[in-house]
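Engineer: Model the structure of this input:
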Amino acid sequence: DPTIMGIGPVPSSRKALEKADMSLEEIDLIEVNEAFSPQYLAVEKELGLDREKTNVNGGAIALGHPLAATGSRLSLTILYELRRRGLKRGLVTACIGGGQGAAIILETL
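Structural biologist: Okay, the predicted model is just below:
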C-alpha cells in the first residue's frame, strides 16, 4: 500500500514465506533493511519479529544503506552470519520507494 510508507517488507515477507511453504518460526535469522528506526519498528510489530534473531549485527543504520547495493549487503550479511552460527535459513527484506517491498529466503548448504 503506497499510502503507508515503509511497510512494504510486511506483505513481501509474508508472500515469500507462503511461496516457500514456510512459517516465520522456521527462519533462523532475519535481515530487515531499515530506512530509519520507526520504519523498522513498524515492520517488526506487524510481522512479530524476534529481536534476538533480527539484524543481529546491526541494521542499515549501523552497517550502511549503500545506494544500489542494499540487497547485496543484506544478502551477504545474513549468509555469512548463518554460516558463522551453523544455521540454515534466512529471510532478507527491504522497503522500496512508493510503498513497495522485496523479500527473499536464503538457505545455506
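Engineer: Every contact and neighbour count from this point should use C-alpha atoms.
Structural biologist: Noted.
Engineer: Quick check: which element contains residue 95?
Structural biologist: According to DSSP states H and E, residue 95 maps onto strand 89-96.
Engineer: Kindly report the same for residue 10.
Structural biologist: helix 9-19.
Engineer: I'd like the next helix or strand past that helix.
Structural biologist: strand 29-32.
Engineer: pretty sure residue 13 is in contact with residue 95, am I right?
Structural biologist: No - shown here, residue 13 and residue 95 do not form a contact pair, counting by CA atoms under 8 Å, at 10.6 Å.
Engineer: I'd like the structure of this one too, to check against the first:
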Amino acid sequence: MSTLPIDEHLYEINTALSDHHRAMLIAQPGAGKTTRVPLTLLKAEWASGKKLLLLEPRRVAARLAASFMAKQLGESVGQTVGYRMRGDSCVGSQTRLEVVTQGVLTACCRMIHC
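Structural biologist: Next up is the predicted model:
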C-alpha cells in the first residue's frame, strides 16, 4: 500500500479521538482523509465494538469510498464497510463503518437528539 500525506498524522488523529471523542480533520484532497483514516480508526482500541459513521455528501462518492475501503480489506461492500443513503444502502449485521450522506446523518441525529 502506498503512503499518503495523512499517514504521518494517524497516531495524532487516533489519540485526539480517544481523548476527546471528536475531531475536525482538514487536509488537502487526496491526503487520505476519506479512505485511510477510517480504516485505521476501525482498529483503534476506543472504537472496539462501535460503529463509525463517515459523512460523504455525494451519493456516488459515498458508494465509491465504501467500495474502495472494502476492497482494501479484501471484502465486499456491506461486510465491515458499507454505505447508506436515501433509497439505497449496502450494510450488514457485521458492518462497523458506514459511509453516509448528509440526509442520513441528519436523520440519525434527529433520532438520537444530537
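Engineer: And the TM-score between these chains?
Structural biologist: The TM-score (TM-score structural alignment, normalised by the length of structure 1) is 0.37; 65 aligned residues with a CA RMSD of 4.0 Å.
Engineer: Need the overlap of contacts for residue 13 and residue 95 of structure 1.
Structural biologist: residue 102 (CA atoms under 8 Å, 6 or more residues apart in numbering).
Engineer: before we move on, back to that, show me what the strand holding residue 95 of structure 1 is packed against.
Structural biologist: helix 9-19, strand 29-32, helix 70-85, strand 100-107 (3 or more CA pairs under 8 Å, 6 or more residues apart in numbering; DSSP states H and E).
Engineer: Could you rerun that using 10 Å?
Structural biologist: helix 9-19, strand 29-32, helix 37-47, helix 70-85, strand 100-107 (3 or more CA pairs under 10 Å, 6 or more residues apart in numbering; DSSP states H and E).
Engineer: buried residues in the helix holding residue 10 of structure 1?
Structural biologist: 9-14, 16-17 (16 or more other CA atoms under 10 Å).
Engineer: Tabulate those (JSON lines), appending distance to residue 45 of structure 1.
Structural biologist: Formatted as JSON lines, those follow (distance: CA to CA, whole Å):
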{"residue": "9", "distance to residue 45 of structure 1": "12"}
{"residue": "10", "distance to residue 45 of structure 1": "10"}
{"residue": "11", "distance to residue 45 of structure 1": "13"}
{"residue": "12", "distance to residue 45 of structure 1": "15"}
{"residue": "13", "distance to residue 45 of structure 1": "13"}
{"residue": "14", "distance to residue 45 of structure 1": "14"}
{"residue": "16", "distance to residue 45 of structure 1": "18"}
{"residue": "17", "distance to residue 45 of structure 1": "17"}
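Engineer: Residue 70 of structure 1: which of the residues you listed is nearest?
Structural biologist: When the buried residues of helix 9-19 of structure 1 are compared for distance to residue 70 of structure 1 (CA to CA), residue 9 wins out at 13.9 Å.
Engineer: was I right about that closest one contacting residue 32?
Structural biologist: Yes - assessed by CA atoms under 10 Å, residue 9 of structure 1 is found in contact with residue 32 at 7.9 Å.
Engineer: For the closest residue to residue 104 of structure 1 other than its chain neighbours, which residues are in contact?
Structural biologist: With CA to CA, 6 or more residues apart in numbering as the criterion, residue 104 of structure 1 has its nearest non-adjacent residue at 5.3 Å, and that residue is residue 92. Contacts for residue 92 of structure 1 (CA atoms under 10 Å, 6 or more residues apart in numbering) come out as 9, 13, 16, 29-33, 54-55, 71, 74-79, 102-106.
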